[in-house]
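Q: Build the 3D model from these lines:
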Amino acid sequence: MKKNKFVYTGFVIVATIIITIFIMNTLDNNPKEIKNENEVNNENYDKINDFIKNDFYVEGYEELLQGDSYLVGVPDSVNGIEANKSNNLYQTSRNFIYVNSNKSVIILLTTSKNDTYKTSEWVAANGYFPERFNSENSPYGFKENLPETSIFSYVIADKGYMLTMTAFSQEDTKDGSLALEELSSFTQELTNKLKTLTKGEDKK
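A: Predicted coordinates:
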């Protein structure tokens, strides 16, 4: 009986050693498999940022940051791929600020990494203009202390990256058409150029 118990114990030890060696070899031979589940590895994101920073231009607009790093603090209720626990800043996004002083329009552009959407897709769109949401004729009421500012935003995803664009203008038409039209034109011009830029990546 003792002999059988000894043989069984020895078998378990040998099997454990073999399994351990197998796992270690697997880890060594497949380092790419050991990574953060949220990690994004693509060429498009860096490519579009370089293009926007150095070559993208919309007539009438000036990009203020000119490559300067500008990070925005975020609440710690969300801890995802962008999170930096030490200071709650978005590190893997890039911010651009475009101003058009002649039309009194500002457009904010943020690029962020994307590993979810594989083709060009609309993610979200939203907007606010005073005539509809804060006027004497508005069904939502009127409050004097709210700014007379029109705001519209688009979120678009493509292979490897996501674009968040927000346009706002204080001196707008009553229906907010200036901010919306400027955002629409800006988006059209940017996305068309980015599609051409990343066309080779889509074939991979």
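
Q: okay, CA-based contacts and neighbour counts for the rest of this
A: Will do.

Q: just checking, next helix/strand downstream of the longest helix anywhere in the chain?
A: Secondary structure of the chain per DSSP state H: the longest helix is helix 2-29. Following the chain from helix 2-29 toward its C-terminal end, the next helix or strand by DSSP states H and E is helix 44-54.

Q: Show me what that next one is packed up against.
A: Helices and strands touching helix 44-54, by 3 or more C-alpha pairs under 8 Å, 6 or more residues apart in numbering; DSSP states H and E, are strand 105-114, strand 160-169.

Q: Reformat the ones you listed as TSV; add mean neighbour count.
A: Output for the helices and strands packed on helix 44-54, formatted as TSV (neighbours: other C-alpha atoms under 10 Å):
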stretch	mean neighbour count
strand 105-114	21
strand 160-169	23
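
Q: Nearest to Leu71, out of the ones you listed?
A: Across those, Leu71 has its closest neighbour in strand 105-114 (10.6 Å, C-alpha to C-alpha).

Q: Kindly calculate the angle that the closest one makes with helix 44-54.
A: 160 degrees (axes from the mean of the first three to the mean of the last three C-alpha atoms, to 10 degrees).

Q: What helices and strands are in contact with strand 105-114?
A: Judged by 3+ C-alpha pairs under 8 Å, 6+ apart, strand 105-114 is in contact with helix 44-54, strand 93-100, strand 160-169, helix 177-197.

Q: For the comparison step, fold the sequence that follows:
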Amino acid sequence: MRKTKLIFLVVSYLIVFGIGGYSYSFISLSESKQTGYLSETDRDKFIAFTKKIDEKFKPEGYEELLQGNENMLTTPDIILGPQQKEIETSIFGRQKNYIYKNKTNGTVILMSISKRLGAQQEQWQNSIYYSNARYNSPDNDLKAYYANVYPSVNAYQYSFEKYGYNVSCILISDSKYDKGANNLADFITQVDKFLQGNI
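A: The predicted structure is shown next:
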């Protein structure tokens, strides 16, 4: 009787363990389908939206130079792994990049738009800047880090998520041009207005 109970317990544990493992893999697979890839409908919407950007988004003072050409920086395999080979379902199928140049003030703006996977959120994601006058000066409290080998540029970056899209913009200017943060804020405002009217 004792041996039968022991066998019954071992078999029960094995069955429970097997069911648990199967359930976990099934749930993980479902989640990866929901959050790891863009649905065909969302991909079609993304393509239609980026066509609107190509045709209608004309930020004041800027010309877009890619004109639909690809400009994608390859992601390290450690981040995407096998997704990288699936162009239609990876980041390469849900991101589009633009380069805007302003001949008047000599600024360049890089803009990247990607379709969010999973539930939509509205949030500011990050911002950072580099000012040559602040971070590469022989005359301020950071002078220990000064060297003439660093490029004389200013760079400003904003990133936010709205209406199911992630938008990241970087403005690059000559170090003497100190209005870059204001220009990028104005550009982001134009992007936001365009998003509101075209999603």
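
Q: picking up where we left off before, closest to Ser138 of the first structure out of the helices and strands packed on helix 44-54 of the first structure?
A: Of all those, strand 160-169 sits nearest to Ser138 of the first structure, with 19.5 Å by C-alpha to C-alpha.

Q: any idea how far Thr16 of the first structure is from the nearest residue to Lys53 of the first structure once chain neighbours are set aside?
A: The shortest distance from Lys53 of the first structure to any non-neighbouring residue, by C-alpha to C-alpha, 6 or more residues apart in numbering, is to Gly67 (6.4 Å). Noted for Gly67 of the first structure: a distance of 55 Å to Thr16 of the first structure, by C-alpha to C-alpha, to the nearest Å.

Q: Quick check: which of the helices and strands packed on strand 105-114 of the first structure is buried the most?
A: Comparing those on average neighbours per residue, with mean count of other C-alpha atoms under 10 Å, the densest one is strand 160-169 at a mean of 23.

Q: quick one: that one aligns where in the second structure?
A: Using TM-score structural alignment, strand 160-169 of the first structure lines up with residues 164-173 of the second structure.

Q: counterpart of Tyr98 of the first structure in the second structure?
A: Aligned counterpart of Tyr98 of the first structure in the second structure: Tyr100 (TM-score structural alignment).

Q: Spatially nearest residue to its match (excluding sequence neighbours)?
A: Of all residues not flanking Tyr100 of the second structure in the chain, Glu64 sits nearest, at 4.4 Å (C-alpha to C-alpha, 6+ apart).

Q: what's the angle from the one helix or strand Phe152 of the first structure maps to to helix 177-197?
A: Using DSSP H and E, Phe152 of the first structure sits within strand 150-158. Per the same axes, to 10 degrees, the angle that strand 150-158 of the first structure makes with helix 177-197 is 20 degrees.

Q: tell me the average deviation of strand 150-158 of the first structure from the second structure after fitting.
A: Compared with the second structure after the fit, strand 150-158 of the first structure shows a mean deviation of 0.7 Å (mean C-alpha distance after the TM-score superposition for the first structure).

Q: Which other helices and strands does that strand contact?
A: Here strand 150-158 of the first structure touches strand 121-128, strand 160-169, helix 177-197, going by 3+ C-alpha pairs under 8 Å, 6+ apart.

Q: and the first one with strand 160-169, angle?
A: Meaning strand 121-128 of the first structure. Angle, strand 121-128 of the first structure to strand 160-169, by the same axes, to 10 degrees: 20 degrees.

Q: on that earlier part again, and the helices and strands packed on strand 150-158 of the first structure as JSON lines, adding distance to Asp28 of the first structure?
A: Output for these, formatted as JSON lines (distance: least, C-alpha to C-alpha, whole Å):
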{"stretch": "strand 121-128", "distance to Asp28 of the first structure": "38"}
{"stretch": "strand 160-169", "distance to Asp28 of the first structure": "28"}
{"stretch": "helix 177-197", "distance to Asp28 of the first structure": "36"}
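
Q: Out of those, which is closest to Ser112 of the first structure?
A: strand 160-169 (5.2 Å).

Q: Summarise which helices and strands that closest one is packed against.
A: helix 44-54, strand 105-114, strand 150-158, helix 177-197.
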